[in-house]
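Asker: Task: produce atomic coordinates for the following.
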Amino acid sequence: MTFPAGGTAGESRVIMSVPLDGGHGVVVEETPFHPLDPSWPDQPADTGVLGADGLETRVVDCLTGAMRGGELLVGADIPVRRGDPDWSWLVVHVVERDVPVGVTVRLAVDEERRRALSAGHTACHLMALALNEALAPRWRKEVRPDGLGHPDFDALAIASSRIVPGGSLDTYRIGTSLRKKGFTAEGLAGDLPKLAEVVEARMARWIAADAPVAIEAPGPGLTAPRRWRCALPEGTVEIPCGGTHLSRLGELGAVRVSMEPGDAGPVVRTEVS
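Answerer: Below you'll find the model as predicted:
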């Protein structure tokens, strides 16, 4: 896989082509395409084009696949935890027509869409760090810290995170367990507009610093544990992440943050302009 380093194009040999609902699933030796992770489906899959001499077909989706005993399973049909060593883990490109095994194909990710998703994902991590800092006074007990030493509200309270082109939507849950850990939620709903301003301002200062961003991985495999790494002025931060990102914070430009009460906690929308 080359997407963790920002790859968006390449050539590779087809090693598998199987019928799937809505098309065909193609597996190649090496790919720049980022697949949807069924265990934490925050960032959508890449789309693009797969082509060879006399053949071109759209990549309409990209899924995580797993094999054992010759059977390929994809997405939610995989019965084991991602990374199970008894299974082989693959990137499955969903295309509109069959592609012969053994053919060398050109792979091209939709770069505009990838960049928009990468911007949304980078902004999402930055928002989480700024939110942790802003909510730090609400903790009465010590809990695990984030990479900057603040109580990690984001990791402890996140219920769902969805990356969209140029932004993210993050939903948090403030339940009994979080309150027992020492989080004070009283008055938070009324404070959300001011909190959003504080988070947005902190993000703007980090973006102005134009810190470098990288994805660190111990190997090229799909299930290799990858980490987002950002050298902020306060210190270098690492967050577990399997998605794609920009290479510098300055590429984000202006970011807007809005917050509103949800069913169980705040809902945070981050938008990059």
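Asker: okay, CA-based contacts and neighbour counts for the rest of this
Answerer: OK.
Asker: Helices of the stretch 51-200 of the chain, start to end?
Answerer: 111-135, 153-157, 176-180, 188-209 (DSSP state H, counting those that start in this stretch).
Asker: So the residue nearest to the spatial centre of the chain: helix, strand or coil?
Answerer: Centroid-nearest residue in the chain, with Cα atoms, centre = their mean: Gly243, separated by 3.5 Å. Classification of Gly243 using DSSP: H, G, I helix; E, B strand; the rest coil returns coil.
Asker: nearest residue to it other than its sequence neighbours?
Answerer: Distances taken as Cα to Cα, 6 or more residues apart in numbering place Gln43 nearest to Gly243, at 6.5 Å, with adjacent residues excluded.
Asker: what's near enough to touch that neighbour?
Answerer: The contact partners of Gln43, by Cα atoms under 8 Å, 6 or more residues apart in numbering, come to Leu36, Asp37, Leu117, His121, Arg162, Ile163, Val164, Gly243.
Asker: mind putting these in CSV, distance to Val199 included?
Answerer: Output for the contacts of Gln43, formatted as CSV (distance: Cα to Cα, whole Å):
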residue, distance to Val199
Leu36, 29
Asp37, 28
Leu117, 21
His121, 16
Arg162, 19
Ile163, 18
Val164, 19
Gly243, 23
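Asker: Counting neighbours, which of the residues you listed comes out on top?
Answerer: Taking other Cα atoms under 10 Å as the neighbour criterion, His121 ranks highest of those with 28 neighbours.
Asker: thinking that residue is in contact with Asp170, fair?
Answerer: No. Taking contacts as Cα atoms under 8 Å, His121 lies outside contact range of Asp170: 11.1 Å.
Asker: now the other sequence, so there's something to compare against:
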Amino acid sequence: MALPSVGTRVTYPAGDLIARARVLHVEPVATDDGERLAVLLDTTSIHPVDAGWPDQPADAGVITVIDGAALTVLDAIVAATDGETLHLGRDIPVRKGTEGWAFVVAHLVDAGSAIAEGDEVETRADALLRASLSRGHTACHLASLALNRALADRWTKDPRRDPLGSPDFDAAAIASSRIEPNGSVDRYRLNKSLRRAGFDATVFTGEYGADELRAAEASIDDTLATWIAGGGDIRIERDGDLLTDRRQWAADLEGGTARLFCGGTHATSLADLGDVRVRLELVDDDGTPTLVMTTRAHAPS
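Answerer: Next up, the predicted model:
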């Protein structure tokens, strides 16, 4: 069977853990961990990692062939094909949406797995890992908005605003974001371009930087506690069901609804997060002061 000409339909944005699917293509691939089979399906509930912005790890899970074996998904990666060649992760040579290319989820399984094109299968994501990563991703977004609010008076120019109207420090300074079970780690570079944009980096690098870090932490934690106490809904708003269709995270917060473009998975209510707190640290990254924000969500028991 030829490589697919249409992208994978994904059901995880709606919170689905299980999906029925058909195998479109199976291909041996070489990975850093050895030989694998890349399994392409028409539909999946397995969230993949995207090499373009690999903040949320892939789901753990299984592919069960109907009346057959259950295969462990060793990894799930965003891939792309022009109909002739399958490119995995960082090897994708074009941007999403490029005409003539289909973006798909490559499910990596053991090289000797009994699965073939045309098989009817079921995908099942691990519920506990999904829930913890979803809490971590939602807490990450909330913490970034609360950080923007805490630093709103540290700008000497009027930069781009975030969805709640605060100067968008997160968008201006973010270097990397890593979602973890029940939390995240975000790194912000306080470099020359950020200072030229109008942010006063001396708030953290000056004589009283340590005190300012603790004050910002307290402000963020207070904002998070207020939002979470409101118990607002969280949802994914999407243009369609394909992997590359545009999706937005939306959260009903005190003072309005925040929306951010996001391809990850999330909690469905602020009440699911429990107690969320952050820790701020200033580190040196090859001579550039870098603010590290570690966020932890302690889910309700």
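Asker: picking that back up, aligned partner of the residue nearest to the centre of the first structure in the second structure?
Answerer: In the second structure, the residue paired with Gly243 of the first structure is Gly264, using TM-score structural alignment.
Asker: The residue nearest to Gly243 of the first structure -> the second structure?
Answerer: Checking TM-score structural alignment: Gln43 of the first structure goes with Gln56.
Asker: Then Ala157 of the first structure?
Answerer: In the second structure, Ala157 of the first structure lands on Ala173 (TM-score structural alignment).
Asker: Please report the distance of its match from Ala201 of the second structure.
Answerer: Using Cα to Cα, to the nearest Å, Ala173 of the second structure is found at 11 Å from Ala201 of the second structure.
Asker: go on, Val109 of the second structure?
Answerer: Note on Val109 of the second structure: its distance to Ala201 of the second structure, by Cα to Cα, is 47 Å.
Asker: In terms of neighbours, single out the busier of the two.
Answerer: For Val109 of the second structure versus Ala201, neighbours defined as other Cα under 10 Å are more numerous around Val109 (23 against 19).
Asker: That one contacts Ala38, correct?
Answerer: Yes. Under the criterion of Cα under 8 Å, Val109 of the second structure makes contact with Ala38 at 6.7 Å.
Asker: which ones are touching the residue nearest to the centre of the first structure?
Answerer: Going by Cα under 8 Å, 6+ apart, Gly243 of the first structure touches Pro4, His34, Gln43, Ser118, His121.
Asker: Show the contacting residues for Ile215 of the first structure.
Answerer: Per Cα under 8 Å, 6+ apart, neighbours of Ile215 of the first structure: Pro4, Ala5, Arg226, Arg227, Trp228, Arg229, Thr244, His245.
Asker: That one corresponds to which position in the second structure?
Answerer: Ile215 of the first structure maps onto Ile236 in the second structure, by TM-score structural alignment.
Asker: And for Val105 of the first structure?
Answerer: Under the alignment (TM-score structural alignment), Val105 of the first structure maps onto Val121.
Asker: Pretty sure that match sits against Val65.
Answerer: Yes. Counting by Cα under 8 Å, Val121 of the second structure does reach Val65; the two are 4.3 Å apart.
Asker: any idea where the strands of the stretch 1-150 of the first structure begin and end?
Answerer: 9-20, 23-28, 48-52, 55-68, 71-74, 88-95, 104-109 (DSSP state E, counting those that start in this stretch).
Asker: Please produce TSV containing those, extended by distance to Pro151 of the first structure.
Answerer: As requested, those are arranged in TSV below (distance: least, Cα to Cα, whole Å):
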stretch	distance to Pro151 of the first structure
strand 9-20	39
strand 23-28	42
strand 48-52	40
strand 55-68	33
strand 71-74	36
strand 88-95	34
strand 104-109	37
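Asker: Which of the ones you listed sits closest to Met259 of the first structure?
Answerer: When these are compared by Cα to Cα, strand 55-68 sits nearest Met259 of the first structure, at 31.0 Å.
Asker: mean shift of that closest one relative to the second structure?
Answerer: The superposed strand 55-68 of the first structure is, by mean Cα distance after the TM-score superposition for the first structure, a mean 0.7 Å from where its aligned residues fall in the second structure.
Asker: equivalent range in the second structure for that strand?
Answerer: Taking TM-score structural alignment, strand 55-68 of the first structure hits residues 69-82 over in the second structure.
Asker: Buried residues of the matching stretch, list them for me.
Answerer: 70-82 (16 or more other Cα atoms under 10 Å).
Asker: that older thread, you'd agree the match of Ala157 of the first structure is up against Arg196?
Answerer: No. The pair Ala173 of the second structure / Arg196 is not scored as a contact, 11.8 Å apart, by Cα under 8 Å.
Asker: between the two, which one's more packed in?
Answerer: It is Ala173, of Ala173 of the second structure and Arg196, that has more neighbours when counted by other Cα under 10 Å, with 19 against 11.
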